[in-house]
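Participant: give me a 3D structure for the following:
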Amino acid sequence: MRSPAVASRVGVLLGISFGLCFLTGLVSHYAQLPQQPVPFPASPAWGYRVTQGLHVISGTAAVPLLLVKLWTVYPRLFLRPPRRLRGLLVEVAERGSIAVLVASAVFLLASGLANSTAWYPWAFSFRTTHYALAWVAIGALVLHVAVKLPLIRQALRADVDDTALDRPTATEPGALSRRGLLRTTWLAAGVAVVATAGNSVGWLREVSVLAVRSSDGPQGLPVTKSARAAGVLETATSPAYRLTVEHAGERRTFGLEELQALPQVTETLPIACVEGWSENAEWTGVRLRTLLDLVGAPAGSAVVFESLQESGAFRTSALPGHFADDDRTLVALRVNGEVLSLDHGHPCRLIAPNRPGVRQTKWLSRVVAT
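Facilitator: This next block holds a predicted model:
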């Protein structure tokens, strides 16, 4: 079973999973940048939900594929290297690149799974570290495929039971046939997909045992950061609460009742988290453009939002002008027909189409048009 015939076939699907995970990860990283050379689109509203769902699903599917791939090739690590200097240097370089690929792949999958459960047993920035090592992993993967391409082609063109490419010492039969191992691997990857996909595919939630965050929270929406964790329990419920809206020296402040007195609109928009979960909801509130007009902010103005929370990486967020002008972008006061719960951003929060959930600022205190 430990043969190029098996390793190449598993490697193809693993490469597809890694490629899909890498590309969708780039989308997520770009969507979170405060400055974007090419504006991230506001439509379709569900775009980020799809790409981030695919990111987590493909990463989870890669776990059993990587384990089987490593199991099939690890005997090669113990082969005696060539004695000639040139051959030895080539072998050392090849094994070194494989070590980098394996180490970065294991780190990405392990830390990605931890992130999907909101568990961060480390002090470094997950987003920047994950992004940097993704480039390392994909670069090492491209190099590995380039070096092994002749062997991969030969193995894939031959029958899976062909032993022409086997190691001379690979003579004992395994507990499974090669076809049995491959079928088991495809099944394991499929189970991983189904067990995770419920985070973003509603009709799979009853069977997605790993989709622990879906619909889990007040008002039918998961909570990533609670009001208690953000330290806003008092300020968010204070009768003195005011939302400040500013532009070029013009300033207006609004209490909760004043916000409720402004024209209210309802939009159905998904909220999608970088952890992979997403959920559609009906949001009711004031169009952001309505508030910006009250302080004379021109069309196309970018907007910076500040939260009542005193610290944290996402206490502030920047919204490009085309999002701010979109009629679907709201300062939301209600969700699914109910007043926002504290954990979902009461007294008001930002909700915009096609945005990462971490950029949909909760517990708004200040809105500044630039």
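Participant: going forward, measure contacts between C-alpha atoms and count neighbours the same way
Facilitator: Will do.
Participant: show me which strand runs longest in this structure.
Facilitator: Secondary structure assigned by DSSP state E gives strand 278-287 as the longest strand of the chain.
Participant: all strands of the stretch 251-370 of the chain, in order?
Facilitator: Listed from the start of the chain, the stretch 251-370 of the chain has strands (DSSP state E, counting those that start in this stretch) covering 265-272, 278-287, 303-307, 316-319, 330-335, 338-339, 349-351, 364-369.
Participant: please generate a structure for the following sequence too, so the two can be compared:
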Amino acid sequence: MTIPLKRLGCRLRDLGLRLRSVKPPLPSFSGGLHDARTATAIGRWLGVAVVACFVTGLVSHYEQHPPDWLGNALPSRPVWGYRVSQGLHVATGIAAVPLLLAKLWAVYPRLFVWPALRSVRHALERLSVAVLVAAALLELFTGLLNSSQWYPWPFSFVPVHFALAWVLLGGLVLHLAVKAPEIRAHWRIRSAGTLSLPAEDGPDRRSLLTAVGAAVGAVTLTTVGQTVTPLGSFDLLAPRHPAHGTQGDLPINRMAAAAGVDASAVRGWRLRVDGPRPYELTLDELRALPQREVTLPISCVEGWSRSARWTGVRMRDLLDRAGAPPGALIRVTSLERHGAYRVMEMAHTYARDPLTLLALRVNGEVLSFDHGYPARVIAPNRPGVLQTKWVSRLEVL
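Facilitator: Prediction:
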């Protein structure tokens, strides 16, 4: 028996109407703060934090892993550039955590609207929210654990964190495009109930936003001291205090034991410089060369930084002796046996900067093993992971 197409279409339409009319048992929400105006107000702050975190994250990533077209042109000035950008990256990432939680609290009742998908636009909105929330939670979660140098996952943090940043940005752009009319409508105006919320709704919107702002201020104040040293006394929640370390209270990320460097590894150490006129130097010969002292910060990707006085031989003097061309890229090799940054390439902008040293002393003391004995790189505006310790070879490329 066959059913005419017209009758079949009518039956399918009736079935769809019946399914739409069957509403599952969903919770109901009456709180006046779960509205578009609250979500928009918090979203403005969250958007600023996410964009600032994204931009500074790009700076950090391309400083550590520059593409070929940028590899030999990265700037060495200002000397405090990476310290500020990476400190801002971590600070805005931490500030985004309470903002994201507050934003989710304001909008989560929308998860229970029915029907779940009402139109193509509504489906795009749901998709943008799913991508945005998932990427934001994972990005912030992994970033916080990275700041503590804890990696309980099997994948490499840097490429995944970088890729997630682009997914997060794409989700944000899609979300803003879909929600633009609603955001525009609630950007400045006060929605109903702003001034006179019912008593059972708890604190009003202004109190909520004040509390959220206080939470952001609290987590920022208690963590940003790892970068802004005058606020170091408030550094209660940060995983690293900039004044807790050795040799002038200089913190250390990677110890010599973890890198496999000990007294036997440096026995008979000689610095090899490969170029048009290759040569080698013993430690005594290196110490006999003209020494320079500079004050530069160590700035690590985890967000902490601290300035120190470094003494050593200017990198460009060593390269000139080897006959290196002015624009040559330099490869630096460490005694470290394992590690993602055992071999590092340095742009000529760093290598030729008069502040870049092959340092032998820090804060008036001979480098300890943990700080890179017998010699380490120190350069301005450079990530700490690229300030190679336990240097054994310089190579002109």
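Participant: what's the TM-score here?
Facilitator: The TM-score (TM-score structural alignment, normalised by the length of structure 1) is 0.93; 360 aligned residues with a Cα RMSD of 1.8 Å.
Participant: tell me how many other residues crowd the closest residue to S307 of structure 1 other than its chain neighbours.
Facilitator: Taking Cα to Cα, 6 or more residues apart in numbering as the measure, S307 of structure 1 lies nearest to L364, with 4.5 Å between them; neighbours along the chain are not counted. By the criterion of other Cα atoms under 10 Å, L364 of structure 1 has 26 neighbours.
Participant: in contact with the counterpart of L364 of structure 1 in structure 2, which residues?
Facilitator: Alignment note (TM-score structural alignment): L364 of structure 1 maps to V391 of structure 2. With contact set as Cα atoms under 8 Å, 6 or more residues apart in numbering, V391 of structure 2 has these partners: 271, 332-335, 372, 374-377.
Participant: so V224 of structure 2 sits against D235, correct?
Facilitator: Yes - at 6.9 Å, V224 of structure 2 and D235 qualify as touching, with contact defined as Cα atoms under 8 Å.
Participant: these two: which has the busier surroundings?
Facilitator: Neighbour count, other Cα under 10 Å: between V224 of structure 2 and D235, V224 has more, with 27 against 22.
Participant: do you know how far the aligned partner of that one in structure 1 is from P222 of structure 1?
Facilitator: Residue correspondence, TM-score structural alignment: V224 of structure 2 in this structure matches A197 in structure 1. Between A197 of structure 1 and P222 of structure 1 the distance, using Cα to Cα, to the nearest Å, works out to 15 Å.
Participant: try R153 of structure 1
Facilitator: When distance is defined by Cα to Cα, R153 of structure 1 is 46 Å away from P222 of structure 1.
Participant: settle it for me: which of those two has more neighbours?
Facilitator: Regarding R153 of structure 1 and P222, a neighbour count based on other Cα under 10 Å identifies P222 as having more, with 20 against 11.
Participant: what residue in structure 2 is paired with that one?
Facilitator: Matched to structure 2 by TM-score structural alignment, P222 of structure 1 sits across from P251.
Participant: what sits closest to that match if chain neighbours are left out?
Facilitator: For P251 of structure 2, ignoring the flanking residues on the chain, the nearest one in space by Cα to Cα, 6+ apart is G245 at 4.1 Å.
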